[in-house]
Every structure is written in C-alpha cells, then in structure tokens.
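A.B. asks: Sequence unavailable; structure follows:
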C-alpha cells in the first residue's frame, strides 16, 4: 500500500506540473496577443495621425502613399540600370538628378571608389547633396549640392571622369573645403564648380 500511495503522490505531482505548464503557456499566449494588439493599435493611431496632418495640409494620404511608392519604384529601376562596374553608363544620364538615379547608393558603379576615397565621409557627401543640381557635363561629369538650409557652409561637388575612372570630391564643412582625389591627373573643374568655390572664398 505505501508503494501505491507514493505512485498516487507522484501522479498528482505530474498532473500539477502539467497544469502549471498549461497556465504558463496560456499566460504567454495572452501576453503575446496583448502586445500584438497594442502594436496594431499604435500603428493605426500613427496612420490616423499622419492622415490628419496630411488632411490639414490639404493632401490625400492615399495619394501621398501612392506617389511615394511610385518614387521608390522609379529609384529602384534607376539604381538597377546603374548596377555594375561600367562608369560610362552614367554619360547617358546628363540632365537627371543624382538622387533620382541613385548615384550615391550601393548599386552605383562609382560607389566602391567613393567609399575607398572618402571612408565614413561618404555620409557627409550624401548629407551635403540633399539639395542638388542635375548631373551635368563640362569636360567631365559633375554634380553640386548643399545640405538643406545650410547654403554654402555645408556643400559638396563631385567630378567624374567616366573614361579614366577618376573622381574628385570636394566636401565643404563649416565653410571649409577638403578635396579628395583618386590617383591620376588632376581633373579640370567645370565653371559651375569654380563659381561655387569662388563664392566660398569671398565669404
């Protein structure tokens, strides 16, 4: 009989532990469900707030979302066209804006050289090209730009010799110019870049 009693006690313990596991699992599921529900509610609140802000500005949230989607798709397509190592593919995009082309993105043919040349300063280049002119040609391809609301104090230019695969990047930080060049002959600066740097010297 004592053996049977011990068996009953052991069985009772197993049942109790099983019940505890079920309670814990149930609690975990309830907690996960609550977190998911809170996340959905927060996302819906943000969407409603964003829609309200856009509505106050006289904009249709669905149309804005559609435009953003279209722009993202266009950027993907442009970046895909630039993918590869052929710099001369850039020659056909004179007149288009670097940001629309994805000129400084990972898929651009000049990005590996830009990273090698600038290191972490490539982030400064991207920031200082926030407001930019189109990709232009004057002897070499070039683009100029400046940081939003910073004028000439935070600006940049990029010169690209697509045939010789040479780059020159000028970064203007706090009104001070630093020039980065790949090895090879010095690139002739286009008139727009000369004017940009001349204005910097007169400040």
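C.D. replies: Structure's in. What do you need? None of these values were measured; they are calculated from a predicted model.

A.B. asks: Every contact and neighbour count from this point should use C-alpha atoms.
C.D. replies: Fine.

A.B. asks: Next secondary structure element downstream of the biggest helix by length in the chain?
C.D. replies: Longest helix in the chain, counting residues (DSSP state H): helix 2-56. Downstream of helix 2-56, the first helix or strand assigned by DSSP states H and E is helix 61-82.

A.B. asks: same for that following helix, what does it pack against?
C.D. replies: helix 2-56, helix 98-101 (3 or more C-alpha pairs under 8 Å, 6 or more residues apart in numbering; DSSP states H and E).

A.B. asks: deepest of those helices, which one?
C.D. replies: Mean neighbours per residue, mean count of other C-alpha atoms under 10 Å, is largest over the helices and strands packed on helix 61-82 for helix 98-101, with a mean of 20.

A.B. asks: Can you tell me what sits against that helix?
C.D. replies: Here helix 98-101 makes contact (C-alpha atoms under 8 Å, 6 or more residues apart in numbering) with 74, 75, 78, 79, 82, 104, 132, 134, 135, 143.

A.B. asks: CSV please, covering those and showing neighbour count and distance to residue 46.
C.D. replies: Putting these into CSV (neighbours: other C-alpha atoms under 10 Å; distance: C-alpha to C-alpha, whole Å) gives the following:
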residue, neighbour count, distance to residue 46
74, 15, 27
75, 16, 26
78, 18, 31
79, 22, 31
82, 24, 36
104, 21, 31
132, 19, 31
134, 17, 35
135, 22, 37
143, 23, 37
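
A.B. asks: In addition, the following structure is provided for comparison:
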C-alpha cells in the first residue's frame, strides 16, 4: 500500500507513534500504517487471490452500480472489494471506514471508475470517506476523514485519479 498524497504535515515517526498510542485510548483516528518490507511501502498490500487474477474481480461489483451497500449483497462487507479494503486498512481502520460510510451514496460510476462516498451518521464534514475502484488498473483508493486527520491511501500502483464528486468532497473537507 502506498500513501497517495501527504495530507497532513505531521506524518513523522513521532506522530505515527502518537496515533498508534492514541488508538489504544479510544481515539477515532486510524492507527498509523506499519511499514512492511513485502509491500515496499506503507502497511500491507492486499494480494489478489489466484482466482481473482484469473478473472475480473470487479465484474460482480459493476453490476451493483446504482445500488446502496444495503441493497442485496453488501459489497463493502463481503466479496472482493471488502477483502481489498480489509487488506488495505487493516483490522483497526476498516471498521472506521465502514462507520464513515454509514450514510452513503449508491455505488456510482464516472468513466471507468467506480466509487462510493459517505459520512458517519450525524457527523458529516468531520467523519467521512470515499472509496474509488479503478477496475482496469486493479487498484483501490480510499480517502478517510476521521479524528481531524485525512488519510488518502491506495493499494497498488501510481496514484490514480478520483471522480469529480470525490475531489469536491476532499476539497470541501480541507476548508
């Protein structure tokens, strides 16, 4: 996993340690990703399963465009996207993402990108998230606003663009 864009001036080792310590004290801020020698960057990258590499892991998700996660199969909690999100965010931060998508848009499409945006109920503007899937590049990018911090991470490859709605959401959070 790679940090897509620095969004805070405090991404030092000391800040990472402080966030990790705060996470154990009930903080809603995600814990700092750990450095992994196998992923070549922040955290651990989600390795696609052999079955997923043989077929398009996103074909079932494409059929969900226009649906909310709660309409039928919950694509945020089960299936290939859920697996990638868990691998990208880890056991501590994945639930923060799910909470921050508690009030969400349906799965949408802009060009080749699939995406969903949302916020934690009654906490819009302070606890929010967006997930962008680039099926052709087999990349997942997550933007997370929580605990006064922005996180913008992608599981593999060079930083990918985000849909206009997501870019607007990210910009508005910085104001």
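C.D. replies: Now that the structure is in, tell me what you want to look at. For clarity, every value in this text was computed on a predicted model and none was experimentally measured.

A.B. asks: tm score of chain vs chain?
C.D. replies: TM-score of the superposed chains, computed with TM-score structural alignment, normalised by the length of the second structure, equals 0.63; 118 aligned residues with a C-alpha RMSD of 1.5 Å.

A.B. asks: got the helices and strands packed on helix 61-82 of the first structure as JSON lines, with distance to residue 156 of the first structure columns?
C.D. replies: JSON lines is the format used below for these (distance: least, C-alpha to C-alpha, whole Å):
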{"stretch": "helix 2-56", "distance to residue 156 of the first structure": "33"}
{"stretch": "helix 98-101", "distance to residue 156 of the first structure": "13"}
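
A.B. asks: Quick one, which of those helices gets closest to residue 90 of the first structure.
C.D. replies: Of all those, helix 98-101 sits nearest to residue 90 of the first structure, with 9.3 Å by C-alpha to C-alpha.

A.B. asks: Next secondary structure element downstream of that closest one?
C.D. replies: Using DSSP H and E, the helix or strand that follows helix 98-101 of the first structure towards the C-terminus is helix 111-118.

A.B. asks: elements contacting that next one?
C.D. replies: For helix 111-118 of the first structure, the packing partners by 3+ C-alpha pairs under 8 Å, 6+ apart come out as strand 176-181.

A.B. asks: same thing but at 10 Å, please
C.D. replies: helix 122-128, strand 166-173, strand 176-181 (3 or more C-alpha pairs under 10 Å, 6 or more residues apart in numbering; DSSP states H and E).

A.B. asks: Could you check how far stretch 82-100 of the second structure is from the centre of its chain?
C.D. replies: Centroid displacement of stretch 82-100 of the second structure relative to its chain, using C-alpha atoms, centre = their mean, to the nearest Å, is 7 Å.

A.B. asks: how about it: buried residues?
C.D. replies: Within stretch 82-100 of the second structure, the residues that count as buried by 16 or more other C-alpha atoms under 10 Å are 83-90, 93-100.

A.B. asks: State the three-state secondary structure for residue 53 of the second structure.
C.D. replies: Secondary structure for residue 53 of the second structure, judged by DSSP: H, G, I helix; E, B strand; the rest coil, is helix.

A.B. asks: What's the local residue count around it?
C.D. replies: The number of residues packed near residue 53 of the second structure is 11, by other C-alpha atoms under 10 Å.

A.B. asks: I figured it hits residue 138, correct?
C.D. replies: Yes. Between residue 53 of the second structure and residue 138 a contact is recorded at 9.5 Å, counting by C-alpha atoms under 10 Å.

A.B. asks: ok, and the closest non-adjacent residue to residue 86 of the first structure?
C.D. replies: With sequence-adjacent residues excluded and distances taken as C-alpha to C-alpha, 6 or more residues apart in numbering, residue 86 of the first structure is closest to residue 109, at 6.2 Å.

A.B. asks: Can you tell me what the one you found aligns to in the second structure?
C.D. replies: Counting by TM-score structural alignment, residue 109 of the first structure lines up with residue 80 in the second structure.

A.B. asks: For that match, give its distance to residue 123 of the second structure.
C.D. replies: Separation of residue 80 of the second structure from residue 123 of the second structure (C-alpha to C-alpha, to the nearest Å): 28 Å.

A.B. asks: which one of these two has more residues nearby?
C.D. replies: Neighbour count, other C-alpha under 10 Å: between residue 80 of the second structure and residue 123, residue 80 has more, with 19 against 11.

A.B. asks: I figured that one was touching residue 62, is that so?
C.D. replies: No. Proximity of residue 80 of the second structure to residue 62 does not meet the contact threshold set by C-alpha under 10 Å, at 11.8 Å.

A.B. asks: Run through the residues that contact the counterpart of residue 189 of the first structure in the second structure.
C.D. replies: Superposed on the second structure with TM-score structural alignment, residue 189 of the first structure falls opposite residue 162. Taking C-alpha atoms under 10 Å, 6 or more residues apart in numbering, we find residue 162 of the second structure in contact with 110, 113-115, 130-134, 141-143, 168, 170.
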